[in-house]
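Novice: Quick one, fold the following:
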Amino acid sequence: MKKYLFSIKNNLFLVLFLLIILTPFAVNAQVDVVYNDLVWSDEFETNGAINSTKWHHQTQLPNGGSWFNGEVQHYTNLITNSFVNNGFLNIVAKRENYTNQGVTKQFTSARLNSKFAFLYGRVDIRAKIPTNQGTWPALWMLGKNVNEDGGFFDAEFGNTGWPACGEIDIMEHGITQSQPEGYIQSAIHTPSSFGSTVNHGGTIAANLGNDFHVYSMNWSPFEITFLLDGVAFYTYNPAVKNPQTWPFDSEQYILLNIAMGGIAGNIPSNFSQATMEIDYVRVYQNILDDNEAPINFTASVGEVTSSTIELLLNAEDNSGNVTYTISYGDENITTANPSGEEKSIIIPNLTSNTTYDFSVAASDVTGNEYANNPILLSATTTGFTGCSGTDTEAQQGSFSIGYSYSFETIGNDVQITFELLDTDKVGVVAFLWRQNPFTEYQMTNLSGNNFTYTITEQSIGTTISYAVKFAYAGGLSVTKYFSYLVGDDCTLTINPTTETDLFTFLNPTKEYIHINSTVPIDKIEIHNLLGKLVLVSSTLNEPINIKNLPKGMYVVSVYQGNKKSVKKMIVK
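Specialist: Below is the predicted model of the structure:
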């Protein structure tokens, strides 16, 4: 793409013009804040050594004489490991004996630090990466405050350990051997999850290793989005942002390197060298002073389900971006979107048959507020229309307690939700398995070990079959496959009596439920609509305290001997 019959890089004015005019349109609809102004770049125009005003060779070994993750390379400042040729930066990992700092290693490579650090913006790196077994090419970022001896900023700013400094992996390859060919990964490391972090996403790059691709990271105060060739594939946006989950409110710098071995796997005996070629590194921010507030702010309610309410927001601002703040109950959500583009916000984890009031305000990223803030909205969730339950059966691994599951048809989509009930598993991530043809999808974490994924454009009346793989520190467990008839709302077809009508109670209710029965009762169970047991009681002649149950719909089961009776209950 870069090397045409003429060199576009010879005309800097044209390059800057095209970047400013064309680039935002590639990412507008996929990121929350669009960054337009090129503030730093290296186009690698001059053959020979790297530009020392822009890059620093990080060569100092960490304590113990080896790099992290079991890597086996020396990073050097040798021109054979990093150099510019014909408009490309070359980072070369080589098999060669090399002694430095009193340590001899059999491989050399290069690790470059940018001498530029920034807070919020977009990074675009056009590169062709090696795919040799045992290589780990990476384009990534670290907090400027990281305490890492030998790093460019360490001497002056290095007062924070890893991962408290925050790490943003724009692209890495070679450490996900279980993934298909061409898979590249982006990841986030924070005190809340690091090392084998649960905060990662990936995608397939066509003809990886032979073609150049643009690897991008868009970082706003609200979320971090990763893109391949202008297409977003993973967004990190924790519900709670604090130093544990969001150390991304301070400057970060860029790193480029190829590591060898370690978690990248064994290096073949015939390996000689591998090269990562980088066409350019570009950083964009918004540097224009902004004193104008947003205009034309509208807000309305979109699709409503039993557990979600969609809010549709739109406003215009001269800066090109609008920030929205949504408040309801004790909850607050802040997000952003390009000016003039409708933003859909799905409010999750709501209780069915419940009215929610929302206060929505618009401002720009600078803080200028819309003149008539806020807009007030109200919506009521529907009754649950799906199938749910709990189970313990596993097709791989095992479950100590089990899991709950829920299938709900919403229009022509099916929302699938699974919750791991085991309390002995840590670092849990979930992947939805389609049975035929087999396909794996990473699920979205709602809270705790509760995960969801929505299957779109399904035909009412067809049967689908899905399971969930829960992966965690030290192993994995896979549920059995569940078949679901799209459009079925079997929860609402629960028979009032399974064998006999054992009881009655006042419904809807609140604070207490009083079971009336003409026969002796052995046990009372209350489940939520995900099938999770939330209360067990053998109190038969006194009101049962349900003050701790959130408002919504539940299933009450009453047992007498081998008889069972089931009824729905609404808590107001």
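Novice: contacts and neighbour counts: CA atoms only from here.
Specialist: Noted.
Novice: residue boundaries of the helices in the stretch 151-300 of the chain?
Specialist: 154-157 (DSSP state H, counting those that start in this stretch).
Novice: Could you pull out the strands in it for me?
Specialist: 167-172, 183-189, 200-204, 213-219, 224-228, 231-236, 252-260, 273-285, 295-304 (DSSP state E, counting those that start in this stretch).
Novice: Following up with a second sequence; could you model it the same way so I can compare the two?
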Amino acid sequence: MKKKISLQILFLFFFLVQFCYAQVDVVYNDLVWSDEFDTDGAVNTTNWFHQTQLPAGGSWFNGEVQHYTNQIANSFVETGLLHIVAIKEPYTDQGVTKEYTSARLNSKFAFKYGRVDVRAKLPLDSGTWPAIWMLGKNVNEDGAYFDAEFGTTDWPACGETDIMEHGIFPSQSINYVQGTLHTPSSFGNSINNGGIVANDLANTYHIYSVNWSPFQISFLLDGVVFYTYNPTVKNPNTWPFNKEQYLLLNIAMGGIAGTLDTNFTQTSMDIDYVRVYQNTLVDTERPNNFTATVGAVTSSSVELLLNATDNSGNIAYNVSYGTQSFSYAGTSGVQKSVIISELSPNTNYSFSIAVNDLTGNTALNNPIVLNATTTAVLGCNGTDTEASQGSFSTGYNYAFQTLGTDVKITFELLDTDRVGVVAYLWRQSPFAETPMTNVSGNIFTKTITGQILGSTISYAVKFAYAGGLSVTRYFTYVVGSSCSLGIENPSDFKSSYYPNPVENILYLQLANDQNQIILTDLLGQKQVEDIVKSNHTIDMSSFKSGIYFLKIKNSDGIQNIKIIKK
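Specialist: All right, here's what the predicted structure looks like:
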């Protein structure tokens, strides 16, 4: 009976571990380095190095006021716990006297990719800054453990991973902790961060984790992801995380952590264990069944559909074109859709795609090269002077562009006698006013999302400036069309078309004797273009089922019609 219960508990533990870490992209299972702190006394010098050398100038960074020491009073092991202790005491070292001491430990172990778990209880004293973090092994920092042999790269180009920081977020709850990444693209007050409010940090042990793969870095509290960093473009500016890093444990004091209480005497961060996991199974099997095809193509994007299988379960796709290169995580046997965006319209692109597993084994048919040509811009643009309110001395440029299910609307005020110009997008029905983003000069843009292809939208722009305002006329636009803008009141047309939906023949009855017609598919590609009389038919029997757009242009104006082919 006891054996059965033990097996049930073991299964439940395994299930919970797998459930918690299923939120990350790569699960690391093999313990490769740890310190359980089960020997009382001094810190294990096989695992840890005391970093005590002051930076140039005699003070630690961020206005901190402590000396880091190797005194046993500042870092010791007792009853299965590592205690990092911050103390108020005068201490002189390297010719500098400070009023506080603490400890800063460097791990003598460095690694690339894996998961770190640290179970700890934190101090909440005002002015203290406990941290569990990592730096690139190549950091050029005098006095750091790896500096003498490997310190070739200045911070932040070495990359910094703050697994847990507390005490430097005055606007947050006392139980708030944060994970942050510092890179050349964002450092100091980095935008690459996420935080979470934990339960009773001072009296409860929590597990602070980071899961670091070649594709993304996820931060976890007690096994639950609360922030993931995965920049679209991974280069030295955004992703210096392709080299080994080492661990640091410390309590900083003062500076940006705030003022220490005058009654402060000492406090500690208590750590139960530090564990690093990787996947150590030697994998010599190549990815198989590698395929790559082109999916949906727009004027600014190409979809790549990728698939491969691998015994490890994890796939890495590497896509390059021109000077650009991107990596994407995939799952064995599951098709991966990759959208390459910000492309130029009506342009041919050649994509080279290779696949490998996380060990580096490559597919035999690497690389697969795919060619795709983006479509022409699905949109309308022009220049006008008409105003629905106020007036224009010169006029304005306008453009409507369909991007997938979004429409990018851009207006430029051409009047040169306006000062302090701002712009607002006006929706006709129901009325709404939305600020537009200034691109440069008097050019403003706004993208409206989640539009239905074939639907008609109507917008104007209000330009406000010192001393007044001017509002353009309303423009109607058929989402997904590459036509000129339609007339404001399509009912002015005396034309009919039937049947719609159509299966074979589309009949047109037009009021004018001479009409230009253009029929395009959903991607803006012309299917029919002709000059026709008032009675005309279009044979659509061989067309694929879907949505088409018919533009009719004559002396009455322009009419846009959505045609559905059965």
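Novice: TM-score of the superposition?
Specialist: TM-score for the superposed chains, counting by TM-score structural alignment, normalised by the length of structure 2: 0.61, backed by 420 aligned residues with a Cα RMSD of 4.8 Å.
Novice: coming back round to it: now the strands of the stretch 151-300 of structure 1 as JSON lines including distance to Tyr120 of structure 1 and mean neighbour count?
Specialist: Output for these, formatted as JSON lines (distance: least, Cα to Cα, whole Å; neighbours: other Cα atoms under 10 Å):
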{"stretch": "strand 167-172", "distance to Tyr120 of structure 1": "12", "mean neighbour count": "23"}
{"stretch": "strand 183-189", "distance to Tyr120 of structure 1": "15", "mean neighbour count": "24"}
{"stretch": "strand 200-204", "distance to Tyr120 of structure 1": "19", "mean neighbour count": "18"}
{"stretch": "strand 213-219", "distance to Tyr120 of structure 1": "5", "mean neighbour count": "24"}
{"stretch": "strand 224-228", "distance to Tyr120 of structure 1": "9", "mean neighbour count": "24"}
{"stretch": "strand 231-236", "distance to Tyr120 of structure 1": "14", "mean neighbour count": "18"}
{"stretch": "strand 252-260", "distance to Tyr120 of structure 1": "9", "mean neighbour count": "24"}
{"stretch": "strand 273-285", "distance to Tyr120 of structure 1": "7", "mean neighbour count": "22"}
{"stretch": "strand 295-304", "distance to Tyr120 of structure 1": "24", "mean neighbour count": "17"}
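Novice: Of all those strands, which one comes closest to Val571 of structure 1?
Specialist: For Val571 of structure 1, the closest of the strands of the stretch 151-300 of structure 1 is strand 295-304, at 19.9 Å, according to Cα to Cα.
Novice: mean distance, the next helix or strand after that closest one to its aligned residues in structure 2?
Specialist: Downstream of strand 295-304 of structure 1, the next assigned helix or strand under DSSP states H and E is strand 309-316. Mean deviation of strand 309-316 of structure 1 relative to structure 2 after superposition (mean Cα distance after the TM-score superposition for structure 1): 4.4 Å.
Novice: got JSON lines for the strands of the stretch 151-300 of structure 1, with distance to Ile125 of structure 1 too?
Specialist: Written out in JSON lines, the entries for the strands of the stretch 151-300 of structure 1 read as follows (distance: least, Cα to Cα, whole Å):
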{"stretch": "strand 167-172", "distance to Ile125 of structure 1": "9"}
{"stretch": "strand 183-189", "distance to Ile125 of structure 1": "14"}
{"stretch": "strand 200-204", "distance to Ile125 of structure 1": "16"}
{"stretch": "strand 213-219", "distance to Ile125 of structure 1": "5"}
{"stretch": "strand 224-228", "distance to Ile125 of structure 1": "10"}
{"stretch": "strand 231-236", "distance to Ile125 of structure 1": "14"}
{"stretch": "strand 252-260", "distance to Ile125 of structure 1": "10"}
{"stretch": "strand 273-285", "distance to Ile125 of structure 1": "5"}
{"stretch": "strand 295-304", "distance to Ile125 of structure 1": "35"}
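Novice: Go through these and name the closest to His527 of structure 1.
Specialist: Set against His527 of structure 1 and scored by Cα to Cα, those come closest in strand 295-304, at 23.4 Å.
Novice: Please enumerate residues in contact with the closest one?
Specialist: Judged by Cα atoms under 8 Å, 6 or more residues apart in numbering, the contacts made with strand 295-304 of structure 1 from elsewhere in the structure are 309-317, 360, 362, 370-371, 375, 377-382.
Novice: Pull the distance from that strand to the chain's centre.
Specialist: 25 Å (Cα atoms, centre = their mean, to the nearest Å).
Novice: according to the alignment, stretch 51-66 of structure 2 goes to what range in structure 1?
Specialist: Residue correspondence for stretch 51-66 of structure 2 in structure 1, counting by TM-score structural alignment: residues 58-73.
Novice: Span of the matching stretch from start to end?
Specialist: The distance separating the two terminal residues of stretch 58-73 of structure 1, taken as Cα to Cα, to the nearest Å, comes to 13 Å.
Novice: With stretch 104-124 of structure 1 instead?
Specialist: Start-to-end span of stretch 104-124 of structure 1 (Cα to Cα) is 36 Å.
Novice: Show me what counts as buried in that stretch.
Specialist: 107-124 (16 or more other Cα atoms under 10 Å).
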